[in-house]
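[1] here is a sequence together with a model predicted from it:
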Amino acid sequence: MSKKIDDRMINMWEHQREGVWDNIRFNMGLVFEKINSNSINKIE
């Protein structure tokens, strides 16, 4: 029984960790887009 619970906790943790990395990648993408649009505006 405890083994089943352990597996479930590990699966939840793995899934959460993937979600966190997706959020970080998404936020980094937004930051880079902002930097790029700002530098383009400055050049013009």
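    Thanks, I have the structure now.
[2] C-alpha only now, for contacts and for neighbours.
    Noted.
[3] quick one: secondary structure of S39?
    Following DSSP: H, G, I helix; E, B strand; the rest coil, the label given to S39 is helix.
[4] where exactly do the helices run in the protein?
    Assigned helices in the chain, in chain order: 2-43 (criterion: DSSP state H).
[5] below is structure B, check it against A:
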Amino acid sequence: MTSLGSYFIVVLSYRKNRTVSTLIFIKTIKNRILYLRMPFTKT
């Protein structure tokens, strides 16, 4: 049971980290698009 529980926790944490990294990736892409759309006078 303990090995199965630890495996389950590892899988959950891995999925959580993956979703967080995906959200950060999307956020950086959105920020980059906004930065490219912004007029160059605004720095």
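    On my side now, so go ahead. Model, not experiment: these values are computed from the prediction.
[6] how many other residues sit next to the counterpart of I40 of the first structure in the second structure?
    Using TM-score structural alignment to pair residues, one finds that I40 of the first structure aligns to I33 in the second structure. For I33 of the second structure, the neighbour count with other C-alpha atoms under 10 Å is 11.
[7] relative to K27 of the second structure, how far out is I33 of the second structure?
    10 Å (C-alpha to C-alpha, to the nearest Å).
[8] before we move on, the earlier item: what separation do you get for the match of I40 of the first structure and V11 of the second structure?
    I33 of the second structure sits at a distance of 33 Å from V11 of the second structure (criterion: C-alpha to C-alpha).
[9] for burial, what's the neighbour tally of G19 of the first structure?
    By the measure other C-alpha under 10 Å, the count of residues near G19 of the first structure is 12.
[10] just Y35 of the second structure next, same as before
    13.
[11] what's the distance between it and I26 of the second structure?
    Looking at Y35 of the second structure against I26 of the second structure, where the rule is C-alpha to C-alpha, the gap reads 14 Å.
[12] can you check R15 of the second structure too?
    As for R15 of the second structure, its distance to I26 of the second structure is 16 Å (criterion: C-alpha to C-alpha).
[13] again, but for L12 of the second structure
    Counting by C-alpha to C-alpha, the gap between L12 of the second structure and I26 of the second structure amounts to 21 Å.
[14] what's the match for F8 of the second structure in the first structure?
    With TM-score structural alignment defining the correspondence, F8 of the second structure maps onto H15 in the first structure.
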